[in-house]
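**Q** no FASTA, just this:
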């Protein structure tokens, strides 16, 4: 069973992976196999820069020959260096804006394979803070950022298809017109020109890996963080869950500018995305302190002070440090310094005390390296065709802290299983002890029951059978008793012994079953007497208190009543019946013999048998009564449904 379950699980895993791979293939490779014509990879261009009084819409047509003859041969990707201090000073000086610069890149197209399919232009990255215009053979074919750059502009590849007229004519030249501010610079990757269905998969892969996949991972991190928040609301003494939610929220805010298509402005969205990076570093520091259990007061105060200072200085209402691409590169340099300091100090504190703390430090180092790579890419220090790895920093946080939560979850399950196993073992031992104790109690109870029953039998034999035999023995020794009388006494003793034995039979609180036992004893005795026994009993409720001792009293009462009929009357029939009342049951014994004076019999010397019946009935909280007349006698035994004691 276990092997089949494991095989089914492996098959399900393989099926799930296969479905994901198939979906990715269909999404990324959508050319339908309609040819494999190679595209043209353009890596050489001519570059020059001109000035303009202000930003202006790109013209519909332009001839590169009309531009100044100041072309310089450059390689693509092209990313001129940036003077960060001059750029930041221009962004914060508040002086009138200087002339706009326009970068021109002219790419000659040769040896493009002939293909009837629509053509497309694809570039990994085009970065500028002004408008982007692309001309094909001097005609405007594509434009972007007409209202300025968006937050995700540098992470969105260049992609456009040529219209039918442009596709039919041979492409001889691609001209890029990039407007940008006086202090900033541009960056352009190499370009690819070819059939659209051939290049589309490359564009989709880039878009998915640079924007969509990081966005999904960030959203997943945020969803798990919300789950951690609800866990914390139920277990508020465990601050780690609240910190996990804070990490997911700040990481989500930090990554918004990778996916949101909003214009870059010095507004509250920019303030959130800039400051969330510092909040993220601070949240990780607090998490580390929770893991290695050291407060690090001075470091914590320093990190909080720097975070607050950056938050205040970048407030849109103050704009001391505007949240603009010309200023934020210098602000961002503070974040890796904070992160490295927190990593080093936290790593030293956690190295020997917390394996989880070491894992967080590794993850923090990885995120810092990713952030520095982004900073170098954004500021034209490294190749413009590189990847923005900072988009995956929330995923690294998700994986790092997800591993922590996974370990705690697995450890908690293991602890619960260990506790359950311990409880099961203790319960088994306790059950064994209780079973042994119960067995001892049963043995004690059995011995006590046997002792009580022996005591009862001895008492009954002393009061009934014993006294009758002693009386008979003395009478025989004196010689003043007939043989018939001795025979009668011995018969009575035998009946008494039978009653004692019958009272020990289990009757399960059923009076009718007890009466049936008596009937079984009486019928053989009455066969030779000429007395007819009429049995008229009816269904009766059970008597919960009916035990062997009470059963013996009831049997002797009824036996005494029938014996009196046989000894002292000339009855030819005896009727035994039962009735049920609200609070008890009645046993009636009627005969057709001559009656007797009940009062005189009770108070006379011969009334000892009747008095014994009254005494026995009282011992079970019952009552006896006699109604006698010349036609016969009715004896009634009343028994309660519930005894007082």
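**A** Ah, there it is. The model shown is predicted, which means the values in this text are computed figures rather than measured ones.
**Q** going forward, measure contacts between C-alpha atoms and count neighbours the same way
**A** Fine.
**Q** which parts of the stretch 101-250 of the chain are strands?
**A** Using DSSP state E, counting those that start in this stretch, the strands of the stretch 101-250 of the chain run over 119-123, 126-127, 132-136, 139-144, 158-161, 173-180, 187-188, 191-195.
**Q** hey, where'd the helices end up in the stretch 451-600 of the chain?
**A** Counting by DSSP state H, counting those that start in this stretch, the stretch 451-600 of the chain has these helices, from start to end: 467-478, 483-503, 511-526, 548-568, 598-603.
**Q** highest average neighbour count across these?
**A** Most buried of the helices of the stretch 451-600 of the chain by mean neighbour count (mean count of other CA atoms under 10 Å) is helix 548-568; its value is a mean of 19.
**Q** structure two is appended below for comparative analysis:
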């Protein structure tokens, strides 16, 4: 690394030596002009002549002055001075003969870091006018350094004298800084640095702040409950208004001189009020009386300085006095802001108002510079304190915005942890509920099977047992009872199988279980079924109800009708599906069956089971025999529908 550093140093030294050696030998050192000859011209007008008058060139009344040179300015002058003739002062700069000999004439320039007055300025290269200010006399290009080529023509000779004519409004004074003359390439870096400090840096920052302000305005239009974005926009506009007079060139402002001056002066107070309002967001103290007093002061100053035709004095003659009032406002805002921020332990407020308090010494500096009490070559610092305050303004908003995002992120992370814990709790609770539901379902299924075994198969077996014990049952009767018991058991088993809400699967189970018995009895069983929509409510318990209904109907036909043919058909109509059982035997009349008879008891069971299903059942006759219709709803039975278990056989 040391070898590389040494090599880089050697290369840099050789490059610097080569660069110096490559410079044209004709280039000479620029001359810093620290003295001039001042000549007062009485009775002159505002317009600059094409050449210095003979009375001025003769040197009559000449007065050697040391640069920078200024004539004093009054704190407030009469309004009549705004319309009076100018006070004209000529400054003669003598160029050394050696400079004119060393520098190529085409490259000779005159560089003046600063001039300032309410009036006009013209620069003469010898007897020829080389540059003049244009536009407004009040809001001129005072903040732009002068760069004047002294011999722009190809064959022109370098002048020996440079004249600067300054025509000033009476009472406002004027000032000229030291000057430079020399080769353009030698002086350009000085001019560019001065342009950067006095114009370009302010221009760039003002444009950037305006862009940020417009963005903040767009945000505020969406989020009206957050006035800080509106304050950012207003502060950016006030900052741009305040710096407008520092950026003017040789073109007049877009407003009249009076209104442009009113905007420039009062925008300083407007921007401070934006900071004052923003401070409430930092230290949290409202201070309504102070706020009312400050707003009243700003409004009064704004009204008092309005350029109305009947109002005097003229604004350009009372700028220093207006700035004194604004300085008092600055002191109050800075002092109360520091106190409130300290009392509320607001570090952001302390930082903002500590920097804002710099406006006081900076304001004094700029006021002294404006009244020519200090070196005119100094730079106006008010623009930079304004840039700093606005930058702190944005930094605080950015810090709070990032902090809010961080808080939201932390809150979201905490919510995610809590949500995950809650999900685990809910999952565990859900698993417990599912376990309880499974246990309840199993218990209900066991209860249903026990009830069905007891009421169906159990009662049939008890009847058969009593018949056998009493010696009343023949082998045929016993076999018949046992077959009924077996059919009941098979149907109970079939009801436990998954049917996927398919009614046809249940009918197929009935056919499979009862068809052999019907065939043995000499009864032909035919099926005229068609596809049916699923019945979502058809669980195991309800499936057993359907099986019991069909078993009861087919058993009654087998025992009582004397039929030799049975047809089972299905259909779908509206919100119901229908199961129809038709035989060619003696019709069964439901109204004629006694409740105490076996047929009446079976009829009661069928109706009770149909009621539990939310279905409708009907026995009727047709020309060829009897018919049973069972209509089942697609939507399912009512939640309150229940089957009276006491009615089961």
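**A** Perfect, thanks for sending it. Note that the structure is a prediction, hence the values are computed from the model and not measured.
**Q** now the TM-score, please.
**A** Here the superposed chains carry a TM-score of 0.80, computed using TM-score structural alignment, normalised by the length of structure 1; 603 aligned residues with a CA RMSD of 3.9 Å.
**Q** re earlier: using a markdown table, please lay out the helices of the stretch 451-600 of structure 1 together with distance to residue 634 of structure 1.
**A** As requested, the helices of the stretch 451-600 of structure 1 are exported to a markdown table (distance: least, CA to CA, whole Å):
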| stretch | distance to residue 634 of structure 1 |
| --- | --- |
| helix 467-478 | 27 |
| helix 483-503 | 23 |
| helix 511-526 | 18 |
| helix 548-568 | 10 |
| helix 598-603 | 11 |
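**Q** looking at those helices, which is nearest to residue 590 of structure 1?
**A** helix 548-568 (9.2 Å; CA to CA).
**Q** that closest one vs structure 2, average distance?
**A** Compared with structure 2 after fitting, helix 548-568 of structure 1 has a mean deviation of 2.9 Å; criterion: mean CA distance after the TM-score superposition for structure 1.
**Q** ok, the aligned partner of residue 161 of structure 2 in structure 1 - contacts?
**A** Under the alignment by TM-score structural alignment, residue 161 of structure 2 pairs with residue 173 in structure 1. For residue 173 of structure 1, the contacting residues are 106, 107, 108, 109, 136, 137, 138, by CA atoms under 8 Å, 6 or more residues apart in numbering.
**Q** how about residue 298 of structure 2?
**A** Residues in contact with residue 298 of structure 2 (CA under 8 Å, 6+ apart) are 266, 269, 270.
**Q** in structure 1, what residue corresponds to the last one?
**A** Pointing back at residue 270 of structure 2 there. Using TM-score structural alignment, the equivalent of residue 270 of structure 2 in structure 1 is residue 279.
**Q** average offset between the one helix or strand that match maps to and structure 2?
**A** Assessed by DSSP states H and E, residue 279 of structure 1 sits inside helix 268-292. For helix 268-292 of structure 1, the mean deviation from structure 2 after alignment is 3.0 Å (mean CA distance after the TM-score superposition for structure 1).
**Q** just give me how far the next helix or strand after that helix sits from the chain centre.
**A** Sequence-wise, the next helix or strand downstream of helix 268-292 of structure 1 (DSSP H and E) is helix 297-313. Centroid separation between helix 297-313 of structure 1 and its chain, computed with CA atoms, centre = their mean, to the nearest Å, is 38 Å.
**Q** would you indicate which residues of helix 297-313 of structure 1 are buried?
**A** Using 16 or more other CA atoms under 10 Å as the test for burial, helix 297-313 of structure 1 gives 299, 303, 306, 307, 310, 311, 312.
**Q** post-alignment, it versus structure 2, mean distance?
**A** With mean CA distance after the TM-score superposition for structure 1, helix 297-313 of structure 1 departs from structure 2 by a mean of 5.2 Å once superposed.
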